[in-house]
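Enquirer: Okay, here's the prediction I keep looking at, along with the sequence it came from:
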Amino acid sequence: MLSYFRWVLFFVALFATLMGGALFLGHTLLNAPGPLDKTKNVVIPRGAGPVTMAKVLQEEGVIAHTRLFRIALMIDPAPKPIKAGEYEVPAHTSMRALVDLLQSGKVVQRRLTVPEGVTTAEVIELVRKTEALSGEITLDLKEGDLLPETYFYSRDDTRDGLLSRMKEAMEKTLDEAWRKRAPGLPLANRREALVLASIIEKETAIPAERARVSAVFINRLRRRMKLESDPTTIYGLTAGKAPLNRELTRVDLQSTSPYNTYFVAGLPPGPICNPGRASIVAATNPARDRSLYFVADGQGGHAFAMTLPEHNRNVARWREIQRERLEQSQSQPPAQQAPAPVRQ
């Protein structure tokens, strides 16, 4: 009888030793540094099971043994489904840390920045060329529909989905700005506010000037004066599909395009670009300024005036700056000539 208990104790001790060794070995293998020598983005395809996932991870150099990965999934004390997507796997990630990462669903967040003042055609082309997105663009988008901002997205998000988010952001921003608009604006609705914001966006790139430029156009609208905006006239010539790449001519300013605000009174029939938040706020909350005119000041900004004589003096100064720059450029060797001013 004593001999029997000795054998039982022997096998119990052997089993405990083997189990302890197995647990120690498993713990060591699960927490050992992985073979990946540098951080790498890895894509787990949709619908992939443990076998497919293990194969992908091995091919990407993240794990050395596919069976160990599958075992790690089976023995996980708090198992969670692994979500498909693109993951950033740090160098030498252990098996345990890898499983935690894939179960977290923290896929790589990419970003796409849409600059303020670009046209809808330009945004569509930008989104079309973004390789990590999927699907064709099927939405019918108009000028001014999309809010310029930085948007985060994941691999294989659809192009239509990202553009829809831009459109929703514009609608939300415009609604909020219209609700908080200054009283007594000569704007019939939020659509007209968007049109004005697009003109402001194209007229100045200086944040501090936006509200003042807005005031000039609001003052002119109140007095039923023509807006006389170069950017609207340019849009009438190009439809926002390409830059004009030349100065406006006398013939351009006499065109009968509804966007030629030297010819037609009031706002043009639609936006001329996609304005940013700041320009939308400026359109609905102009500065308290009685200026009716502005022209380039030669230093990147604009000189404002309340009267035509004052404006004419500002124009004369700007023309003199232009002449001086032209003379300076002509006196330099061709390879060192200064570029001509892009816009007035």
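Expert: In hand now; what should we look at?
Enquirer: can we go C-alpha only for contacts and neighbour counts from here?
Expert: Noted.
Enquirer: For Arg317, which non-adjacent residue is closest in space?
Expert: Asp297 (7.8 Å; CA to CA, 6 or more residues apart in numbering).
Enquirer: The one you found: neighbouring residues, count only.
Expert: 17 (other CA atoms under 10 Å).
Enquirer: All the strands of the stretch 1-150 of the chain, residue numbers only.
Expert: Secondary structure of the stretch 1-150 of the chain (DSSP state E, counting those that start in this stretch): strands at 40-44, 85-89, 110-113, 150-153.
Enquirer: Residues in contact with the third one: which ones?
Expert: Taking CA atoms under 8 Å, 6 or more residues apart in numbering as the criterion, the residues outside strand 110-113 that touch it are Pro148, Glu149, Thr150, Tyr151, Phe152, Tyr153, Ser154, Arg155.
Enquirer: that older thread, of the strands of the stretch 1-150 of the chain, which is nearest Thr130?
Expert: strand 110-113 (8.5 Å; CA to CA).
Enquirer: re earlier: most neighbours per residue, which of the strands of the stretch 1-150 of the chain?
Expert: Burial of the strands of the stretch 1-150 of the chain is given as mean neighbour count (mean count of other CA atoms under 10 Å); strand 85-89 ranks first at a mean of 19.
Enquirer: now the angle between strand 40-44 and that one, please.
Expert: Here the directions of strand 85-89 and strand 40-44 differ by 150 degrees (axes from the mean of the first three to the mean of the last three CA atoms, to 10 degrees).
Enquirer: this is the other structure I want to compare:
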Amino acid sequence: MIWRNLASNMLTLLIVLLVAAAAAVAWAQREFTGPGPSEVAQCIEIAPGASLGAVGQRLAAQGAVSNAYIFRAGTDYIGKSGDLKFGSFLVPPRASMEEIVGVITAGGPSTCGTEVLVRVGVRENAVILRDTNPETGAYEEVARWNPAAGERPEAIAAAEAEEGARLSLVMAEGVTSWQVVEALNAVSVMTGEIAEIPAEGSLAPDTYLLSRGGDRNAILVEMARRQEAILAAEWENRAEGLPYADPQEALIMASIVEKETGVAAERPQVASVFVNRLRQGMRLQTDPTVIYGVTEGRGILDRGIRRSELDRVTPWNTYQIDGLPPTPIANPGRAAIRATLNPDTTEYIFFVADGTGGHAFSRTLAEHNAAVARWREIERRQGLPADSPVQTDE
């Protein structure tokens, strides 16, 4: 009888514990998916290498989540604990823990906090100070400085020195190695003298986190590491029968494709034109290589190409040399490298601007001459200066 009562009591206790556990799980689930405690938008900062536990504790301390343990357990449960992305991210008022996890694991550009952004652009470099507007919660540009244009604004200098402000460099596709070095040298809080310009094409366009007192050369090493990995992976998955002897030749071609079009969807077509020309023994005859022969990547040619420059023999002038130039003419991004190694299959051997920002592609010289005439008429109607002479015969 005693054992029967004991067993009955244990069963009752087990049932109570199970009910309590189920209730606790349901409560935790509601806490994780329900509206959060913050009545205002929150700027959530995730440091590189931060642990999920530390992030949860910080969110609880700033009132973005109600319970750090539930935040961590819920993130583990939905399989996102290994997906944290560094940066500063704005979340709306009353955001649930689940919504916050979605924001801090999706990545992308930072959307709040103070940030000094060094932007390496094709036309110019710029140092941009951005911050969160406390009234609107919007991420806004506060100041902008072109390092080539004058003295550094006080606001940017102060933010660069501020420990809490992020420093990052965004390298656009198609910039030259000289432009990257110029941008790094403009970050006054970094150290390390860059002894020589890295090989053209060897740096990966991407976003890089900078640190106060960090070595500029270490950033260049990381850029080169990423580009080497990208090129190796894309070379491994290349189409068969391409006219490139090695990955370096593909990189040279990718830099030309990168500079020839700003329309991403056109890259495989542009690559097909140059592949067809190489296979037929035709010269590439591409203006960006002429420009590189003039500037050697040190600055931009802020005017049209002169006939004398088209006629001048340089190692890069593909109107005058056969095959590929000896080096890349810029640092191509992954998309241009991929297009170069997996071009469209076409019969195109010519292309010219079509007035929409893209190009008209042609199979024959007659088609090409007609497309050139249409482009010249567009230039005339819009009052644009005629660009460099377009090759119309072989």
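Expert: Thanks, I have the structure now. Just so it is clear, the structure is predicted and the values come from calculations on it, not from any experiment.
Enquirer: Look up how far Ser331 of structure 1 lies from the residue nearest to Arg317 of structure 1.
Expert: 23 Å (CA to CA, to the nearest Å).
Enquirer: What is the burial count for Glu116 of structure 1?
Expert: 20.
Enquirer: so what's the residue nearest to Arg317 of structure 1 up against?
Expert: Asp297 of structure 1 touches Ala303, Asn314, Arg317, Trp318, counting by CA under 8 Å, 6+ apart.
Enquirer: Quickly note the distance from it to Ala305 of structure 1.
Expert: Going from Asp297 of structure 1 to Ala305 of structure 1 by CA to CA gives 12 Å.
Enquirer: For Ser291 of structure 1, which non-adjacent residue is closest in space?
Expert: Spatially, and ignoring its direct neighbours in sequence, Ser291 of structure 1 is nearest to Met306 (4.1 Å; CA to CA, 6+ apart).
Enquirer: Just tell me what that neighbour corresponds to in structure 2.
Expert: In structure 2, the residue paired with Met306 of structure 1 is Arg363, using TM-score structural alignment.
Enquirer: residues near that match, how many?
Expert: The number of residues packed near Arg363 of structure 2 is 14, by other CA under 10 Å.
Enquirer: That one contacts Ala371, correct?
Expert: No - the criterion here is CA atoms under 8 Å, and Arg363 of structure 2 misses it with Ala371 at 11.2 Å.
Enquirer: Could you dump the strands of the stretch 1-150 of structure 1 into TSV and include distance to Asn260 of structure 1?
Expert: Putting these into TSV (distance: least, CA to CA, whole Å) gives the following:
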stretch	distance to Asn260 of structure 1
strand 40-44	50
strand 85-89	48
strand 110-113	30
strand 150-153	32
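Enquirer: Which one of those strands lies nearest to Arg246 of structure 1?
Expert: strand 110-113 (27.5 Å).
Enquirer: In structure 2, which residues correspond to that closest one?
Expert: Going by TM-score structural alignment: strand 110-113 of structure 1 matches residues 167-170.
Enquirer: which residue lines up with Arg267 of structure 2 in structure 1?
Expert: Under the alignment (TM-score structural alignment), Arg267 of structure 2 pairs with Arg210 of structure 1.
Enquirer: How about that match, nearest residue that isn't a chain neighbour?
Expert: Nearest residue to Arg210 of structure 1, sequence neighbours excluded (CA to CA, 6+ apart): Ala282, at 5.9 Å.
Enquirer: Just tell me what the one you found corresponds to in structure 2.
Expert: Using TM-score structural alignment, the partner of Ala282 of structure 1 in structure 2 is Ala339.
Enquirer: next one: Glu176 of structure 1
Expert: In structure 2, Glu176 of structure 1 lines up with Ala233, judged by TM-score structural alignment.
Enquirer: for that match, helix, strand, or coil?
Expert: Here Ala233 of structure 2 is helix, with the state taken from DSSP: H, G, I helix; E, B strand; the rest coil.
Enquirer: State the number of residues packed around it.
Expert: With neighbours defined by other CA under 10 Å, the count for Ala233 of structure 2 comes to 13.
Enquirer: quick one: contacts for it?
Expert: So Ala233 of structure 2 contacts nothing (CA under 8 Å, 6+ apart).
Enquirer: repeat for Thr307 of structure 1
Expert: Per CA under 8 Å, 6+ apart, neighbours of Thr307 of structure 1: Ser291, Leu292, Tyr293.
Enquirer: For Arg317 of structure 1, see how far away it is.
Expert: 16 Å.
Enquirer: what does Leu14 of structure 1 give?
Expert: 98 Å.
Enquirer: more crowded one of those two?
Expert: Each of Leu14 of structure 1 and Arg317 has its neighbours counted (other CA under 10 Å); Arg317 has more, 17 against 12.
Enquirer: where do the strands sit along the stretch 201-344 of structure 1?
Expert: Taking DSSP E, counting those that start in this stretch to define them, one finds strands in the stretch 201-344 of structure 1 at 293-296, 302-305.
Enquirer: picking that back up, drop anything exposed from the contacts of Thr307 of structure 1.
Expert: Listed as buried from these are Ser291, Leu292, Tyr293; burial here means 16 or more other CA atoms under 10 Å.
Enquirer: Just give me the closest of these to Ser229 of structure 1.
Expert: Using CA to CA, Tyr293 comes nearest to Ser229 of structure 1 of these, at 10.5 Å.
Enquirer: So what does the closest one match up with in structure 2?
Expert: Match for Tyr293 of structure 1 (TM-score structural alignment): Phe350.
Enquirer: Looks like that match contacts Asn369 (just checking).
Expert: No - between Phe350 of structure 2 and Asn369 there is no contact under CA under 8 Å: 9.5 Å.
Enquirer: Do a quick rundown of the helices in the stretch 151-300 of structure 1.
Expert: Taking DSSP state H, counting those that start in this stretch as the criterion, the stretch 151-300 of structure 1 carries its helices at 159-179, 190-203, 210-222, 230-238, 250-253, 277-284.
Enquirer: Is it possible to get these out as CSV so that each row also shows distance to Val42 of structure 1?
Expert: Formatted as CSV, the helices of the stretch 151-300 of structure 1 follow (distance: least, CA to CA, whole Å):
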stretch, distance to Val42 of structure 1
helix 159-179, 21
helix 190-203, 40
helix 210-222, 45
helix 230-238, 43
helix 250-253, 54
helix 277-284, 36
